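Peer 1: generate a structure from the sequence data that follows.
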Amino acid sequence: MKTTIKKLELRDVGKSYGQHTVIPKVNLIVNEGEFVVFVGPSGCGKSTLLRMIAGLESISEGEIHLDNRCLNNVHPSLRQVAMVFQSYALYPHLSVEKNMAFPLKMAGESRALVNKKVRETAENLQLTHLLSRLPSELSGGQRQRVAIGRAIVRDPALFLFDEPLSNLDAKLRGEMRVYLKQLHQKLKATMIYVTHDQVEAMTLADRIVVLNQGRIEQVGSPETLYQQPANKFVASFIGSPVMNFLNKQTAEQIKFPLLLSNNVAFLGIRPNQVIVDPLSPDVLMPISVVEPLGHARLYYGQLHGVPFLVESKELYSVGGSLPLNLGRSVIHYFDENEVRIDNAVLGGVDAA
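Peer 2: Have a look, this model is predicted:
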């Protein structure tokens, strides 16, 4: 059995500004060849943590190790880390070829090696026909590929991406997500990617790190975070549309059909996992808004005053009622501290 190689390790890494702590002690291992995504709401510390790894932001405590080498006192230019920013950061007066060659020339590489690496990278990124153009003559997606190419030619030990697709329109973002996934598979490189978009996180990551106020809430595969969220915060952040939550009192008011443990304070139900059943409904939800999606419809309503969202292929209209069978829906259970309760703890209640 092949042993997994640790590429990056954060040991009790923290960041404070005076008395204000923005990142408490963080511990994380990123393995060789992994695509890890930091995700969380604005201000959760994900970009700060990325900049600390790159050396662009100092750390207040702890140690950062890359390939078993402590980086705490290593200058950013010597860390073997390449960072791709949201803003592209291309030199406007240089051609695509010269932009990509710049870091190699600054490192004193020979002209032959520079030309070889730039040509190979341009071919991989489908930029060969654009090498003579200036950044102003490129589309947003092409500029971002040049920025990625400039990172690739350095052959770094670690790639860092700080919300690189935020400036692109929805269509280009979708195309670039697929492209980045293919690039990772081709390069087999270790990558850390920061985004606030959970769709990007779910589609790109081998593992997702969910951050909240500088703390790691959960680390796991996209499937694990979706199916077994550690707490209510992760459950509410991962998945689109957002998960519905009912407190125990509301569940009792609608005569929720499943046995509820005394430890249960909240129920979580994803909109696409709610069963619409006109033959044996547990509750009728008055429909206030309908959003057609093409493949399905989003139905907005309330259950005893609590907003509730259902995604279904069934056809109902505003003003009507949606018959819901919650007993057959996929339910997540949370305690009063908003921590997920495992199925076994509930004594056999069918939690997802």
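Peer 1: alpha carbons only for contacts and neighbour counts from here, please
Peer 2: OK.
Peer 1: for whichever helix in the chain runs longest, buried residues please.
Peer 2: Taking DSSP state H as the assignment, the helix of the chain that covers the most residues is helix 170-187. Within helix 170-187, the residues scored as buried using 16 or more other CA atoms under 10 Å are 172, 173, 176, 177, 184.
Peer 1: can you pick out the most distant pair from the residues you listed?
Peer 2: Within the buried residues of helix 170-187, two members stand farthest from each other by CA to CA: 172 and 184, at 18.0 Å.
Peer 1: could you dump the buried residues of helix 170-187 into JSON lines with distance to residue 227 added?
Peer 2: Output for the buried residues of helix 170-187, formatted as JSON lines (distance: CA to CA, whole Å):
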{"residue": "172", "distance to residue 227": "29"}
{"residue": "173", "distance to residue 227": "26"}
{"residue": "176", "distance to residue 227": "26"}
{"residue": "177", "distance to residue 227": "23"}
{"residue": "184", "distance to residue 227": "25"}
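Peer 1: all helices of the stretch 101-250 of the chain, in order?
Peer 2: With DSSP state H, counting those that start in this stretch as the criterion, the stretch 101-250 of the chain has helices at 111-124, 140-152, 170-187, 198-204, 222-227, 232-237, 248-253.
Peer 1: tell me the angle the second one makes with helix 111-124.
Peer 2: Orientation check (axes from the mean of the first three to the mean of the last three CA atoms, to 10 degrees): helix 140-152 against helix 111-124 gives 140 degrees.
Peer 1: and helix 140-152 with helix 170-187, angle?
Peer 2: Helix 140-152 and helix 170-187 meet at an angle of 20 degrees, taking the same axes, to 10 degrees as the criterion.
Peer 1: show me what helix 140-152 is packed up against.
Peer 2: Contacts defined by 3 or more CA pairs under 8 Å, 6 or more residues apart in numbering; DSSP states H and E place helix 140-152 against strand 81-84, helix 96-106, helix 111-124.
Peer 1: following up with a second sequence; could you model it the same way so I can compare the two?
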Amino acid sequence: MKLDTLELLGHSSESVLGSNDRLELLLTTAHILVIDDEPMNLTLITGMLHFAGYRSVTTLRDARELEGRLQSGHPDLVILDLHMPHRDGFDVITALQPWIVAEHLPVLVVSGDISADARRRALALGARDFLTKPFDLTEMTLRVRNQLETRLLYQDVRKQNRALRETVHGRTVELEETRIEMLERLAMAAEYRDDNTSRHTERVGAVSAHLAAALGLHPDEARLIRRASALHDVGKIGIPDALLRKPSRLTDDEMAVMRTHTTIGASILGGSHALLLQLAEVIAISHHERWDGMGYPRKTAGADTPLVGRIVAVADAFDAVTNDRPYRRALSLRDGIGEMAAHRGTQFDASVVDALLRINSTLDHHTI
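Peer 2: As a prediction, the model looks like this:
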């Protein structure tokens, strides 16, 4: 069985999110494929998965048989060794890329290769996570569940997109609201992986709305920006946990992967007729652009970057420096304001930084 069976059963992750029923459905419907040339490893991993309650687990010792196995059905998660005879894990990830891209198929690499090059290469090819051998069984179980939860949420969003294309005009507004709610939950899931408090998006939305008001935008526009900006990092759902929670600064290769969250987010949010999601798409693709043109992904400069993107860029960076991150401690609000002012006119739009200085006294991350 596959996770799509949830739809046939009349269930969605929305209706059972956080419930025991949802976990039971996940355990009974998710299909996991384990690829490793070592029988002992296959026995260990499948035993751990069965002990955790997963009913549908299949194994493959010879990776050359992958395509034939896929003809009988696609898995919901692939657990993959890297170094195997005849066909290595890198080639397997490459072969799986059509499903990784089109179906958000998660690949969890489990390898004895601890080299940084192996990790970078696997993640760059499309693996969602990387675990080194010997591994902790509890950690393995949690990572497997996290990848399946993410895939389930992603499939719900795809289902909403499909329903939107097929529905009559009279139901468009209702379905868009449902899609917005699913995207907001997807954004919360992505944020929880990067911020244990899951309040980063909430704070960025509040500061963005204050900035919009200070810049003279209509209150309705400020409220819309507050809600849309909460989706700015939804693309991080496609970034491996190993990068999101890395306790040190990212390498250049890892940063290149991390930066794809902007285009992933815009892709997830795109194609909507709802003004909120259209605005959220613009924010997702533009909130890491810089005033001097040295940002990403499009390297737009000055006013070529939409105002909402420039607003959220300041709000996002301000929240980042004034809250703890895995690789550094938070600055005080006063020092955070100073940090923003130091990049006025280079990284950030001077008018937006000036607006931040004007609302300085109203900012309190405990009450936003």
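Peer 1: so what number do they get for TM-score?
Peer 2: TM-score for the superposed chains, counting by TM-score structural alignment, normalised by the length of structure 1: 0.31, backed by 175 aligned residues with a CA RMSD of 6.4 Å.
Peer 1: gap between residue 217 of structure 1 and residue 290 of structure 1?
Peer 2: 33 Å (CA to CA, to the nearest Å).
Peer 1: and the helix or strand hosting residue 336 of structure 2, what's buried?
Peer 2: According to DSSP states H and E, residue 336 of structure 2 maps onto helix 333-342. Neighbour-count burial for helix 333-342 of structure 2 flags 333, 336, 337, 339, 340, 341 (criterion: 16+ other CA under 10 Å).
Peer 1: and those as a markdown table, adding distance to residue 60 of structure 2?
Peer 2: Listed next are the buried residues of helix 333-342 of structure 2 as a markdown table, based on distance: CA to CA, whole Å:
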| residue | distance to residue 60 of structure 2 |
| --- | --- |
| 333 | 54 |
| 336 | 52 |
| 337 | 55 |
| 339 | 53 |
| 340 | 53 |
| 341 | 56 |
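Peer 1: and the residues you listed, which is closest to residue 312 of structure 2?
Peer 2: Within those, proximity to residue 312 of structure 2 (CA to CA) peaks at residue 340, which comes in at 12.8 Å.
Peer 1: ok, back up a step: ok, so of the buried residues of helix 170-187 of structure 1, who is nearest residue 286 of structure 1?
Peer 2: Relative to residue 286 of structure 1, the closest of these is residue 173; by CA to CA it sits at 36.2 Å.
Peer 1: with residue 312 of structure 1 as the reference, measure out to the residue lying closest to residue 322 of structure 1 once chain neighbours are set aside.
Peer 2: Residue nearest to residue 322 of structure 1 in three dimensions, not counting chain neighbours: residue 285, with 4.9 Å by CA to CA, 6 or more residues apart in numbering. Applying CA to CA, the value for residue 285 of structure 1 to residue 312 of structure 1 is 13 Å.
Peer 1: circling back: thinking the residue nearest to residue 322 of structure 1 is in contact with residue 301, fair?
Peer 2: Yes. Look at residue 285 of structure 1 against residue 301 with CA atoms under 8 Å: they come within range, at 6.2 Å.
Peer 1: residue contacts, residue 120 of structure 2?
Peer 2: Applying CA atoms under 8 Å, 6 or more residues apart in numbering, one finds that residue 120 of structure 2 lies in contact with 253, 254.
Peer 1: the stretch 51-200 of structure 2: strands as residue ranges?
Peer 2: With DSSP state E, counting those that start in this stretch as the criterion, the stretch 51-200 of structure 2 has strands at 56-60, 77-80, 107-111, 129-132.
Peer 1: and these: which comes nearest residue 155 of structure 2?
Peer 2: Evaluated with CA to CA, those place strand 77-80 nearest to residue 155 of structure 2, the distance being 13.2 Å.
Peer 1: how about the helices in the stretch 251-368 of structure 2?
Peer 2: For the stretch 251-368 of structure 2, helices defined by DSSP H, counting those that start in this stretch occupy the ranges 252-259, 261-269, 275-286, 307-321, 333-342, 350-358.
Peer 1: out of these, which comes closest to residue 241 of structure 2?
Peer 2: Among the helices of the stretch 251-368 of structure 2, the nearest to residue 241 of structure 2 by CA to CA is helix 252-259 (10.6 Å).
Peer 1: and the closest one, what does it pack against?
Peer 2: Here helix 252-259 of structure 2 touches helix 116-125, going by 3+ CA pairs under 8 Å, 6+ apart.
Peer 1: okay, buried residues for the helix it packs on please.
Peer 2: Taking 16+ other CA under 10 Å as the criterion, helix 116-125 of structure 2 shows 119, 120, 122, 123, 125 as buried.
Peer 1: surely the last one and residue 93 touch.
Peer 2: Yes. In this structure residue 125 of structure 2 lies within contact range of residue 93 using CA under 8 Å: 6.6 Å.
Peer 1: returning to what we had before: any chance of a markdown table for the strands of the stretch 51-200 of structure 2, columns mean neighbour count?
Peer 2: Output for those, formatted as a markdown table (neighbours: other CA atoms under 10 Å):
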| stretch | mean neighbour count |
| --- | --- |
| strand 56-60 | 17 |
| strand 77-80 | 24 |
| strand 107-111 | 24 |
| strand 129-132 | 20 |
